[in-house]
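# let me see the structure of the following:
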Amino acid sequence: MARMGFVGVCGFVLLVSLLTLGACSSAPSKMLGAPVTGYNHTSAAINRFSVNGAGGPNLGPYLGGGAEVCCGMLPRVWTPDLRAIVEWEKDPDPYSYGKWSERPYSDAWTKRMNEHTQTYSRHKAVVDIPQYGENVCALQVHFLPCDQVRVSTTCYTPSNPKYPDRAYFEMKESTTCPVL
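This next block holds a predicted model:
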């Protein structure tokens, strides 16, 4: 077998290094990660929800904001047809167990809780994602009366005067909802 000289070995190492570096791309990814947070503007509890499959936190009734959960994914570049699929489970009477006479976690209480969970409803909505720029700070999901839901990508929090979704916090829950 022929022996490689010092220059040949250095050339080989340089070639392998360049090929290895070429495999690593410095181009930005096509997707952005964003924490998922929720705001519940209803008297029901949102037991769980997801946005495009990314889970969100449990939200109590009229909860102005839940903890953020990582991470939802959005395309780096917004397009006018961009939508989100939001799925959620709702407990219409989240405090009912506080009125029960059964001893908590007894067999009778567990039976009653199993019956109560049968009142939970599951929902799914496809909603528009509003235009965003280079930065997406969070996927904010607003659960509104009558099983309506909206998604926002603002970097502002509800306490900021520039927060675009302030009107949701002033909505009143209706006793009747339109049949869709």
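# every contact and neighbour count from this point should use C-alpha atoms.
Noted.
# now the residue nearest the centre of the chain: which helix or strand?
Taking CA atoms, centre = their mean, the centroid of the chain lies closest to residue 36, which sits 3.4 Å from it. Secondary structure assignment for residue 36, by DSSP states H and E: strand 31-40.
# which strands or helices does the next helix or strand after that strand pack on?
Scanning forward in sequence from strand 31-40 by DSSP H and E, the next helix or strand is strand 45-51. Using 3 or more CA pairs under 8 Å, 6 or more residues apart in numbering; DSSP states H and E as the contact test, the elements touching strand 45-51 are strand 54-56, strand 83-91.
# other SSEs contacting the last one?
Strand 83-91 is packed against strand 45-51, strand 121-128, with contacts defined by 3+ CA pairs under 8 Å, 6+ apart.
# among those, which is the most enclosed?
strand 45-51 (a mean of 22; mean count of other CA atoms under 10 Å).
# just send the helices and strands packed on strand 45-51 back as JSON lines, with distance to residue 114 too.
JSON lines is the format used below for these (distance: least, CA to CA, whole Å):
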{"stretch": "strand 54-56", "distance to residue 114": "24"}
{"stretch": "strand 83-91", "distance to residue 114": "13"}
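# relative to residue 47, which of those strands is closest?
strand 83-91 (5.5 Å; CA to CA).
# Proceed likewise with the subsequent sequence, for comparison:
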Amino acid sequence: MKRRQMSRMWIIGVAVLLSACGKELPKNEASASTISGFNYSSEGIQEYYVNGAWGGGISIGGGYGTVCCVNLPERWSPDLKVTIGWRRSDCGQRGPENTRCPPLPLDFQMGQKPPEWKYRTLKKEVLIEPFDNGDTVQVFFLPDDEVKVYVTSFDPEHKDHPAKLGRPHPLDNPNWRELK
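This next block holds a predicted model:
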């Protein structure tokens, strides 16, 4: 009797194990993604970080540089966030000729002390915009210290880029949020 029960248990155990063969549980594994930044604000981004990974610096209306890497899940989820830290110029109101920070003097020489510029350091958690496949993490610096993060292979001026903002340039229009 005991032997018969043991045989049945063994057969059931093997059947359970075999039924799991070939079935893969859905995974959302992390993979390394490159980082690119794009500056749509009117302040220079001296440096920025994505989840602690250095992204570089971006001039006003600049971007496109790519560095490695930050780990992200391969699939998007509604609660997917990254922490963005950045240091930017903080020159205040626009001055003559639509400038913000004082320009370097024409006679400026390497080794001289540059003019004092004010800087501001910021950090915030940002929800990542929906994406289908893991790719380059693109950080968009926008007016009023807003930040959007996209994961895409398209450059910002591509017709299929989800931001629809075009090539980086300062968005001075007070209604820039409606420009999509």
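# could I get the TM-score for this pair?
After superposition, the two chains reach a TM-score (TM-score structural alignment, normalised by the length of structure 1) of 0.66; 140 aligned residues with a CA RMSD of 2.8 Å.
# deepest of the helices and strands packed on strand 45-51 of structure 1, which one?
strand 54-56 (a mean of 23).
# check which element follows that one along the chain.
Along the chain past strand 54-56 of structure 1, the next helix or strand (assigned with DSSP H and E) turns out to be strand 69-75.
# contacts only, for the residue mapped onto residue 137 of structure 2 from structure 1.
Residue 137 of structure 2 maps onto residue 139 in structure 1 when the alignment is built from TM-score structural alignment. Residues counted as contacts of residue 139 of structure 1 (CA atoms under 8 Å, 6 or more residues apart in numbering) are 34-37, 72, 151-154.
# likewise for residue 65 of structure 2?
36-37, 56.
# what is the equivalent residue in structure 1 for it?
Under the alignment (TM-score structural alignment), residue 65 of structure 2 maps onto residue 67 of structure 1.
# read off where the longest helix along structure 1 ends up in structure 2.
As assigned by DSSP state H, the longest helix anywhere in structure 1 is helix 6-23. With TM-score structural alignment applied, helix 6-23 of structure 1 matches no range in structure 2.
# what's that helix packed up against?
Packed next to helix 6-23 of structure 1, using 3+ CA pairs under 8 Å, 6+ apart, is no helix or strand.
# name the residues of it that come out as buried.
By 16 or more other CA atoms under 10 Å, helix 6-23 of structure 1 has no buried positions at all.
# which residues does the aligned residue in structure 2 for residue 161 of structure 1 contact?
Taking TM-score structural alignment, residue 161 of structure 1 has residue 159 as its aligned residue in structure 2. Not one residue lies near residue 159 of structure 2 by CA under 8 Å, 6+ apart.
# measure residue 159 of structure 2 to residue 13 of structure 2 for me?
For residue 159 of structure 2, the distance to residue 13 of structure 2 equals 55 Å [CA to CA, to the nearest Å].
# next one: residue 54 of structure 2
51 Å.
# again, but for residue 77 of structure 2
As for residue 77 of structure 2, its distance to residue 13 of structure 2 is 36 Å (criterion: CA to CA).
# what's the answer for residue 50 of structure 2, then?
To residue 13 of structure 2, residue 50 of structure 2 is 47 Å away according to CA to CA.
# quickly find the element holding residue 4 of structure 2.
Secondary structure assignment for residue 4 of structure 2, by DSSP H and E: helix 2-20.
# quick check: buried residues in that helix?
Of the residues in helix 2-20 of structure 2, none is buried (16+ other CA under 10 Å).
# got the contact list for it?
Outside helix 2-20 of structure 2, not a single residue reaches it (CA under 8 Å, 6+ apart).
# can you check stretch 34-42 of structure 2 too?
Contacts for stretch 34-42 of structure 2 (CA under 8 Å, 6+ apart): 45, 50, 55, 58-70, 135-145, 168-172.
# what do you get if the cut-off is 6 Å, keeping everything else the same?
Residues outside stretch 34-42 of structure 2 that contact it (CA atoms under 6 Å, 6 or more residues apart in numbering): 60-69, 136-143, 168-171.
# same thing with stretch 88-98 of structure 1?
In contact with stretch 88-98 of structure 1 (CA under 6 Å, 6+ apart) are residues 44-49, 120-123.
# quick one: which of those residues is nearest to residue 113 of structure 1?
Using CA to CA, the contacts of stretch 88-98 of structure 1 come closest to residue 113 of structure 1 at residue 120, 11.2 Å.
# Provide a list of residues in contact with the closest one.
Contacts of residue 120 of structure 1 (CA under 6 Å, 6+ apart): 90-91.
# what separates it from residue 102 of structure 1, distance-wise?
According to CA to CA, residue 120 of structure 1 and residue 102 of structure 1 sit 21 Å apart.
# again with residue 169 of structure 1
Here residue 169 of structure 1 is placed at a distance of 36 Å from residue 102 of structure 1 (CA to CA).
# do residue 113 of structure 1 as well
10 Å.
# is it fair to say the match of residue 161 of structure 1 lies in a strand?
No: with DSSP: H, G, I helix; E, B strand; the rest coil as the criterion, residue 159 of structure 2 is coil rather than part of a strand.
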